[in-house]
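*Asks:* quick one, structure for this:
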Amino acid sequence: MSGNTATREFPVATEHNRTTRDALLAPGRAARVLGLKRSEFDLAVHLGRIRTAPDDGGGGGRVTRDEIERIRSADGFPETLRAGIRTVGTTEGAALIEVTRARFTRLARLGLLVPVKFYLNRYRAVVWLYLADEVEQFARDERNVPLLKGRTPEGLRDQLAEGLDLRPRNWRGRYLGFLLRQAHDPWARAAAVASLLDGVEVAEVVSDPYERSHLHRFRPVRPSPGSSGSSGAQLAEEIMTAADPDEIEWLRADLADAVAAAREQRPAPRPDPRTVSAPARHEPPPSETEESGRLRGLLGRLWRRDPAA
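*Replies:* Below is the predicted model of the structure:
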């Protein structure tokens, strides 16, 4: 264990908002204090290993000094913390449990290994990452031995042949858990569920435009590799949007329940009817008025020319 990292003390703070015990640390500073890379810190937060608190200034999740001390006082810090957030790709994960890359991929497609992150490589191919600790736990379970050696059972082979791939769906489920842990408002919880649905699905569930607008205010920013509109961003958008009918169905049900709960606790704001003026009487545009006058004049002249008049 690295004694230097484990025993490092907080520097003396001179700012007023850091003089109290429960002062909030920005994510970057909290990561440095814990001896983590920023990506490691973000994953630890994602997994609930580091608890964050809302920032009253609107700066996103921050970390209290008490939380930092709780983590640093745990047995085996920082090695245990780092081991718990270590990720592996397909090649490293397969080597970890002594199976082929193809078998590892099959296990992941079947939903037996759940990805925790993904990114797009330079060829715009999706690279899934898994927690090394979870991969090792799967291999240690005696019930999984038949899946690690020999032929994959026939029923599972049939599902794979039909194109089954639960990696995106399982990642979405895990990501939703992260969003819900970070949501400190009932509308933010509803927005977390809505973020995994297509906009059309959201509009069908939340028919009130004022509620939809309020929901949009709390919508979490989706992680998007690449610039907006790029092929990478489009692919990430597909991964982050529910696709299976049963998944969509339960997300719609969860969204309806979440919006109902948010509405009961604090209805969405809407215009005060006392301040909304009555709509002005519609006046035809000048061109329309002039056209109507010319038409009446023409009809009048025709009427005067009628011999029967």
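
*Asks:* C-alpha from now on. contacts and neighbour counts both.
*Replies:* Noted.

*Asks:* in stretch 183-200, what counts as buried?
*Replies:* Within stretch 183-200, the residues that count as buried by 16 or more other C-alpha atoms under 10 Å are 183, 186-198.

*Asks:* another sequence for comparison is provided below:
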Amino acid sequence: MSGNTVTPSHAVSCTPSRAARELDLKRSEFDLAVHLGRIRTVPDEGGGGRRVVRAEIDRLRSEPGFPEALRRRVLVVGTGEGAAILEVPPTRFTRLARLGLVVPVKFYLNRYRAVVWLYLADELRQFASDKTNAFLLTGRTPEVLRSQLAAGVDLRARNWRGRHLGFLLRQTDGPWQRAGALAGFLDPLQVAEIVEDPYERAHLNRFRPGPPAHGAPGTPAAHLVEKIMTADDPDELAWLRSDLANTLDEARADQPAPRPGTRPAPKPALPGPAPHPVPPHRPKQPAAPDVLDAPDVREQPDRPARGLLSWLRRRNT
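*Replies:* Take a look at the predicted model:
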């Protein structure tokens, strides 16, 4: 076999489902590990989604404490378990989350369509071990924080959007994809104000991610998730709009959006041998009778039928 043989990428990488099995992870644990950057993925050259290279799987399997250490890093807990890790009442934990001091990493809707926020247990342990946070865990909440809570501040959704946007941006491969990730957190009307060209908007929507799957499209659950996905804070809207406008400038410079009727110019034909001259077209002549003494009827254009019939009568007599 030649030394120049190229090994296909599929031979040295595997699908997410296969990688999850080899890493002894549930699929939800694997997806979260990818989301957090704990597991590196690469795009599939065939356009079939992302894959995990064999070297990445070997790296993770060789780490000390595998697989328990990897599972520990992606363990998520709710409010009750999170409060137990911080050794605070659940009500105080909720206040810390609303203030943005602990950041959710994912969420789901329970059967009552209430949002249940989930937090990384590893991050909560780090928060509890940091001595600078001790005054937040015991004693009276500082006045400035209590005033924010009284004003109705709740940064859980915004902080989740920030984490999710970071994940999406890590998966992009170009400025149009980055612009689509940013547009995914804006209301379509906001996007239309920034991207006035309908062809650019249609191209951008190809890369706009949908919200996490929670219920069939059009259901109340789906509407609620879409609301969580859409930015509503003025500061958040301002920097999302600014980043989208700047990223679009990069995308236009890199590759303009396709438009109807625009096709790539055809490649010039390669020079070849000169064509042979084509003889002038001559209409096909009818076949002559197979009798040697047949009269030449073409010499009698005025009476072609009569001459031929007279000759046939004489021949048959």
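
*Asks:* quick one: what's aligned to residue 157 of the first structure in the second structure?
*Replies:* Using TM-score structural alignment, the partner of residue 157 of the first structure in the second structure is residue 146.

*Asks:* would you mind getting the average deviation of the strand or helix carrying that match from the first structure?
*Replies:* Following DSSP states H and E, one finds residue 146 of the second structure within helix 143-150. By mean C-alpha distance after the TM-score superposition for the first structure, the fitted helix 143-150 of the second structure averages 0.7 Å away from its aligned residues in the first structure.

*Asks:* touching that helix from outside, list them.
*Replies:* Among residues not part of helix 143-150 of the second structure, those counted as contacts by C-alpha atoms under 8 Å, 6 or more residues apart in numbering are 95, 98, 99.

*Asks:* quick check, the last one in contact with residue 154.
*Replies:* Which is residue 99 of the second structure. Yes - Residue 99 of the second structure lies in contact with residue 154 (C-alpha atoms under 8 Å); the separation is 6.2 Å.

*Asks:* so residue 50 of the first structure, which state does it fall into?
*Replies:* On the three-state scheme (DSSP: H, G, I helix; E, B strand; the rest coil), residue 50 of the first structure is labelled coil.

*Asks:* from residue 33 of the second structure, how far off is the counterpart of it in the second structure?
*Replies:* Matched by TM-score structural alignment, residue 50 of the first structure corresponds to residue 39 in the second structure. For residue 39 of the second structure, the distance to residue 33 of the second structure (C-alpha to C-alpha, to the nearest Å) stands at 6 Å.

*Asks:* just residue 312 of the second structure next, same as before
*Replies:* Counting by C-alpha to C-alpha - residue 312 of the second structure and residue 33 of the second structure are separated by 100 Å.

*Asks:* skip the chain neighbours and tell me the closest residue to residue 208 of the second structure.
*Replies:* Excluding its sequence neighbours, the residue lying closest to residue 208 of the second structure (C-alpha to C-alpha, 6 or more residues apart in numbering) is residue 180, at 4.2 Å.

*Asks:* so where do the strands sit in the stretch 1-150 of the first structure?
*Replies:* Counting by DSSP state E, counting those that start in this stretch, the stretch 1-150 of the first structure has strands at residues 24-25, 63-64, 87-88, 117-120, 126-131.

*Asks:* who wins for proximity to residue 178 of the first structure among those strands?
*Replies:* When the strands of the stretch 1-150 of the first structure are compared by C-alpha to C-alpha, strand 117-120 sits nearest residue 178 of the first structure, at 11.9 Å.

*Asks:* alignment lookup: residue 167 of the second structure to the first structure.
*Replies:* With TM-score structural alignment defining the correspondence, residue 167 of the second structure maps onto residue 178 in the first structure.

*Asks:* residues near its match, how many?
*Replies:* Neighbourhood size, residue 178 of the first structure [other C-alpha atoms under 10 Å]: 17.

*Asks:* show the contacting residues for it.
*Replies:* Residue 178 of the first structure makes contact with 46, 47, 48, according to C-alpha under 8 Å, 6+ apart.

*Asks:* next: residue 181 of the first structure.
*Replies:* Applying C-alpha under 8 Å, 6+ apart to residue 181 of the first structure gives the contacts residue 48.

*Asks:* what ranges do the helices span in the stretch 51-200 of the first structure?
*Replies:* Applying DSSP state H, counting those that start in this stretch to the stretch 51-200 of the first structure gives helices spanning 65-72, 79-84, 90-96, 101-109, 132-140, 145-148, 154-161, 167-182, 186-194, 199-205.

*Asks:* of the ones you listed, which approaches residue 226 of the first structure most closely?
*Replies:* So among the helices of the stretch 51-200 of the first structure, helix 167-182 is nearest, using C-alpha to C-alpha, at 18.5 Å.

*Asks:* give me the mean deviation of the closest one from the second structure.
*Replies:* Superposed on the second structure, helix 167-182 of the first structure shows a mean distance to its aligned partners of 0.2 Å (mean C-alpha distance after the TM-score superposition for the first structure).

*Asks:* may I see the buried residues of that helix?
*Replies:* Buried residues in helix 167-182 of the first structure, counting neighbours by 16+ other C-alpha under 10 Å, are found at 167-182.

*Asks:* ok, stretch 42-57 of the second structure next?
*Replies:* Of all the residues in stretch 42-57 of the second structure, those buried under the rule 16+ other C-alpha under 10 Å are 44, 50, 51, 52, 53, 57.

*Asks:* so what corresponds to the fifth one in the first structure?
*Replies:* Which is residue 53 of the second structure. Residue correspondence to the first structure (TM-score structural alignment): residue 53 of the second structure is matched to residue 64.

*Asks:* can you check residue 75 of the second structure too?
*Replies:* In the first structure, residue 75 of the second structure lands on residue 86 (TM-score structural alignment).
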